[in-house]
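**Student:** Let's see this in three dimensions:
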Amino acid sequence: MSTALLRRALRRPGAGVGCSAAGCPRVDVLVIGGGISGVQIARHCAARGLATLLVEKEDFGSGTSAATTKAIHGGLRYLEQGDIPVVVESLRERRLLGLAAPHLVQPRSFLLTAYDWSTPRAPILGAGVGLYEALALGRNRGILRDLRARRPRWVRREELLTQVPWLKREGLVGAWRHDDSLNLHPERLLLAILQSAVDDGAVALNHARVTGLLPAPQRGVRVRDELTGESADIQAEVIINAAGPWAAEALGVEAQRNGVAVAQSKGVHLMTRDLGNTDGVYVRGANGHHIVVNPWDGRQLIGPTDTPMDGSPDDARAEVSDIELLRETFDSVAETPLRREDVVDTLVGVRPLLMSGDSTYTSSRRFDIIPGQPGVYTVLGGKWTTGRAMGEKVSAEIIAREAGLPPTKRISAELPLHASMRGYSTMSEALDAAVRAAPHLGLGREQREHLARMYGEDHVRILGLVAEHPELGQPLEPQKPQAAGASGRGCLDCAAQVVYAVEAEGACTLRDVVDRRLSLGTRRAVSAEALDAVCRVLATVLGWNGTRLREEREAYSAAQRGRAEILDQGFACPSSALS
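**Tutor:** From the prediction side, this is the model:
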């Protein structure tokens, strides 16, 4: 195997892969794909005691798993479809995520708005919310006191307009308010789950592309190190392809023989400035399209779209038509149209849709396990909220099928999560403890709370870096006075997080660090000043020369400019001309 890959692998001290008789690295289970599905499957296989290796062609969580509305939800919309089992499972998993990661999963109220022209009507919406809450009975059991959900209630028109100042008044009836959960930092939560797998002995490799299956009678894959170009063969008793939209690509020419075909649906969000609402808002536009307007970290997310797409998911981009659809939907229920200056950036993800005539449909009815040639399985479907249940069921079913796997141990539904801030009675108590840690460092309360929420108990490792090198406590994006009428705040990330991203979290590129280890890139539209600050640290930690720094920085900046240009085009005509 590439020595560079092994050097940067996420693994606990002493963990590693075995060696086959032929000299190839060998594992019990090899998981393809570092999104939430692959990470949860790897976690459950490792927790059962199987030698597990996860490989991801780009970076952990770099695909669909990062392009979310940042909600952990029970699937209220499934009630309209009559799919009660889906809702029950989602509600159970929502609670388990809240127990496992209280620093990253917190309550979020959502308002289901009703107009006199919209459907379903307000009484039907209320009945749906009532059933939803009844199915979630016991959701607060074991949850920290200040993170418990409130009862749903009806919000009258005038009160609603004070809470959501941008809503169109004409025809507005009111809204039903209910509590779901906010996925505060999906990238960090995914890394915490992955680190949990590593704690149990798994090894995880990013920037490691599977280029094909090994020829029979071998079981395994060929992997190419995307940063060095080196390749290696890895043997595995079982291969689980959880690459999502890239599932067919991961199997290459074997995809058709294994019965794997994937249709793709693109989901686009607009990220805007703070629009004034502190609760999430579900609304159906006059065009019949549903959107969620969800406040997050001084920003708002508006979306998603759901449009079919062809070609490689690597090429997924927000297009003018996507932006126009979101504008048309939002503007039809807004008092004033959305303006270009309101929009910070776009966010794009690709959902995999199953196209298979022969599959094993699991009891959750949200994902499929498709058996291919001996020892090879493809898993399609699943979502953030139910990823744990999917990982548990996939690992159990495949273990039951594969006699060649060693005996495994049983695991609990309440697996401990790496560095989770448990053991407190309230989240406020946990954050207060974080603020009191290492008081001599001089970091402000807001920055300390930010680090505790991002890293859980591991925030002390960031503080340790600052203690050794005080200059690493400097913010990457210095706070600036807010202009009159402006809202939100700047980014609270510091230079120590960049060092930690490389040394402890497998980050290899500028995008790995900015977009998936820090909060900086998740807030989009990263300033030149902040990019320069990150690059200065990376030059030292990774030993990059001037050429490598310029290439990485220009590639990041070019991608930002491209998204901005599409936004400009998407706002080129007035919203009145879109309908």
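
**Student:** alpha carbons only for contacts and neighbour counts from here, please
**Tutor:** Fine.

**Student:** Hmm, residue 539 is touching residue 547, no?
**Tutor:** No: taking contact to mean CA atoms under 8 Å, the distance of 10.7 Å between residue 539 and residue 547 leaves them out of contact.

**Student:** So which of the two has more stuff around it?
**Tutor:** Set side by side, residue 539 and residue 547 show unequal neighbour counts under other CA atoms under 10 Å, the larger going to residue 539 at 14 against 8.

**Student:** Here is the second sequence; please produce its structure so I can put it next to the first one:
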Amino acid sequence: MSHSDFDIVVIGGGINGCGIARDAVGRGYSVLLAEMQDLASGTSSASTKLIHGGLRYLEHYEIRLVRESLMEREVLWRMAPHIIWPLRFVLPHHRGLRPAWLLRLGLFLYDHIGGRKLLPKTRTLDLTRDPAGKPLRRGYAKALEYSDAWVQDARLVALNARDAADQGAEILTRTKVTRLQRRDGGFLVELTDQETGQVREVTARLVVNAAGPWVDQVLRQSAGENDRRHVRLVQGSHIVVRKLFDHDRCYIFQNKDNRIIFAIPYEDDFTLIGTTDRDFNESPDRVQISREEIVYLCEAASEYFERGVMPDDVVWTYSGVRPLYDDGASKAQEATRDYVIKVDGTGQDGAIVNIFGGKITTYRRLAESVLEKIEQALGAHGAAWTAGATLPGGDFPVSGFGTLVSQLKQGAPAVPDVTIRRLARNYGTRARQILGQEGQLGRVFGADLGENEVNYLMDQEWARNPEDVLWRRSKLGLRFSPDETAALTAHMEARVTARDWADKSTRTSNSE
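**Tutor:** Purely as a prediction, here's the structure:
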């Protein structure tokens, strides 16, 4: 087993772990990140995919969280205008639930406490005249419309990891931390490759535990806290149905149980509906939507849409487990979404920085808060820098997406317009690397997924199998047939085998 030394080892390849790794390496720390599965394979690919303040959190008086989230919307939009873009949300007034004056007050705060500059402000809609009222049942006459934003959540994770690697971090996927032992004022970290079983040991001055739903497992393994519980696991599930409306706005619906759900345009031809909130007491590996959750989401949507939503209409579902900090809240939906950072140990005896809770909107601010703890333990290096830096492919103005699409089309006139737009949305300016000088997709496996794109995802974004490509780096799995998936599988397996043999030959040659 070989030995390497790092300032920081980050455990967990979700949005928090990758965001922390990126920020830390950009300040001059040496960083290794270990993820036991694929990037964003847990909670970070199972969100409602919103960059939002969290309107309902105002009811729970989480003003700081809402304000910080609102301030981050435009910061993140500028960082990644290809995978983040503004959306307008329509909130119909439902008689008998929250009164209209309360909703207006909440949205007044929403407009004014977060430093909104580019996003449009709230307005009132007449649903009897506005197109947003057409898909809704009769009786909904008034609505409020406000701004938030959309994000391709799993791609946000991959881009943070890519940027961290570009700056010198070592990113290891499918690599589990199997032992964590304090030694000589730091840590001995044992890493096990989940595919080959190969074991590697590294040393670290500090460890960041950003394992999400597995954060307590890491604590039990490293700190001997066998009985203490820090996180409250809350399951959130979503359903996807065929498109329920033709416009590009979203709906936020109030429910009689005091919860809300969203209905969001999704991947052009679909509508995303979610989410649920219920306590989860099993292993995070076993999370899946229940029949009860499907029925709940269908019934909640049918309360508003003229065309009812039935369980048989569901074409895809996904579920995730939110690792919320256990604050003793009586209901899952009342548990805080704010992040909590706890430090175990010091810079002299080896510090573990543990991350609890958080939401995708505040991941960058969470990373900055974690870096403050790291600086206290290891000493300061560079200054905070991420607020003004773009993510890979995002080096164009927030108003420049149409121009980017036109430029890509000029370089690839034979590629359909809808594919050019999808590539621009996924990769921004780095779509040029996929299209190449010839402006081609390569062999197309299904939908509009070409060989050049697959190879790029394998070489640049740690994709290893079709699930990585079809359900995390993209959502093209919604359009793939079994035969097309089999062809993609064969291509990726052959490429992985060839690359592994090349790596083995290189290691053998170097050892000689």
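
**Student:** After superposition, what's the TM-score, could you say?
**Tutor:** Between these two chains, after superposing, the TM-score reads 0.88 (TM-score structural alignment, normalised by the length of structure 2); 482 aligned residues with a CA RMSD of 2.4 Å.

**Student:** What's residue 105 of structure 1 aligned with over in structure 2?
**Tutor:** Across the two structures, residue 105 of structure 1 finds its equivalent in residue 84 of structure 2, going by TM-score structural alignment.

**Student:** And that match, how far from residue 399 of structure 2?
**Tutor:** Here the distance between residue 84 of structure 2 and residue 399 of structure 2 works out to 12 Å (CA to CA, to the nearest Å).

**Student:** For the two, indicate the residue with more neighbours.
**Tutor:** Using other CA under 10 Å, the more surrounded residue of residue 84 of structure 2 and residue 399 is residue 84, with 26 against 10.

**Student:** and the lengthiest helix in structure 1, which residues are buried?
**Tutor:** In terms of residue count, the longest helix belonging to structure 1 (DSSP state H) is helix 546-570. Applying a neighbour-count criterion of 16 or more other CA atoms under 10 Å, the buried positions in helix 546-570 of structure 1 are 549, 553, 556-557, 560, 563-564, 566-568, 570.

**Student:** Same question for stretch 105-121 of structure 2.
**Tutor:** The neighbour-count criterion (16+ other CA under 10 Å) identifies 107, 109-111, 114-116, 119, 121 as the buried residues of stretch 105-121 of structure 2.

**Student:** just the strands in the stretch 51-200 of structure 1 please.
**Tutor:** In the stretch 51-200 of structure 1, strands defined by DSSP state E, counting those that start in this stretch lie at 52-55, 71-72, 105-115, 153-156, 172-183, listed in chain order.

**Student:** And the last one, what does it pack against?
**Tutor:** What that stands for is strand 172-183 of structure 1. Applying 3 or more CA pairs under 8 Å, 6 or more residues apart in numbering; DSSP states H and E, we find strand 172-183 of structure 1 packed against strand 71-72, strand 105-115, helix 122-135, strand 153-156, helix 157-163.

**Student:** Provide the aligned range in structure 2 for the shortest one.
**Tutor:** What it means is strand 71-72 of structure 1. Per TM-score structural alignment, the counterpart of strand 71-72 of structure 1 in structure 2 is residues 50-51.

**Student:** Same check on the fourth one?
**Tutor:** Under TM-score structural alignment, the match for strand 153-156 of structure 1 in structure 2 covers residues 123-126.

**Student:** what's in contact with the matching stretch?
**Tutor:** With CA atoms under 8 Å, 6 or more residues apart in numbering as the test, stretch 123-126 of structure 2 has contacts from 133, 141-146.

**Student:** quick one: that stretch to structure 1 mean distance?
**Tutor:** Between stretch 123-126 of structure 2 and the corresponding residues of structure 1, superposition yields a mean separation of 1.0 Å, by mean CA distance after the TM-score superposition for structure 1.

**Student:** Return the set of buried residues in that stretch.
**Tutor:** Per 16+ other CA under 10 Å, stretch 123-126 of structure 2 contains these buried residues: residue 125.

**Student:** separation between residue 300 of structure 2 and residue 449 of structure 2?
**Tutor:** According to CA to CA, residue 300 of structure 2 stands 35 Å off from residue 449 of structure 2.

**Student:** Then residue 154 of structure 2?
**Tutor:** The spacing between residue 154 of structure 2 and residue 449 of structure 2, counted by CA to CA, is 18 Å.

**Student:** So between the two, which is more surrounded?
**Tutor:** Between residue 154 of structure 2 and residue 449, counted using other CA under 10 Å, the more crowded position is residue 154 (26 against 21).

**Student:** from what I can see the more buried one touches residue 472, true?
**Tutor:** Yes: Residue 154 of structure 2 is in contact with residue 472 according to CA under 8 Å; the separation is 5.5 Å.

**Student:** shared neighbours of those two, which are they?
**Tutor:** 40, 45.

**Student:** number of nearby residues for residue 186 of structure 1?
**Tutor:** That count, for residue 186 of structure 1 with other CA under 10 Å as the rule, works out to 25.

**Student:** go on, residue 285 of structure 2?
**Tutor:** Residue 285 of structure 2 is flanked by 11 other residues according to other CA under 10 Å.

**Student:** so what corresponds to it in structure 1?
**Tutor:** Pairing criterion TM-score structural alignment: the partner of residue 285 of structure 2 within structure 1 is identified as residue 314.

**Student:** What is the aligned counterpart of residue 258 of structure 2 in structure 1?
**Tutor:** Taking TM-score structural alignment for the superposition, residue 258 of structure 2 sits opposite residue 288 in structure 1.

**Student:** now do residue 294 of structure 2
**Tutor:** Checking TM-score structural alignment: residue 294 of structure 2 goes with residue 323.

**Student:** measure that match to residue 165 of structure 1 for me?
**Tutor:** According to CA to CA, residue 323 of structure 1 and residue 165 of structure 1 sit 22 Å apart.

**Student:** the more surrounded of those two?
**Tutor:** Neighbours were counted for residue 323 of structure 1 and for residue 165 using other CA under 10 Å; residue 323 has more, 23 against 15.

**Student:** Correct me if wrong: that one contacts residue 564.
**Tutor:** No: with contact defined as CA under 8 Å, residue 323 of structure 1 and residue 564 do not form a contacting pair (11.6 Å).
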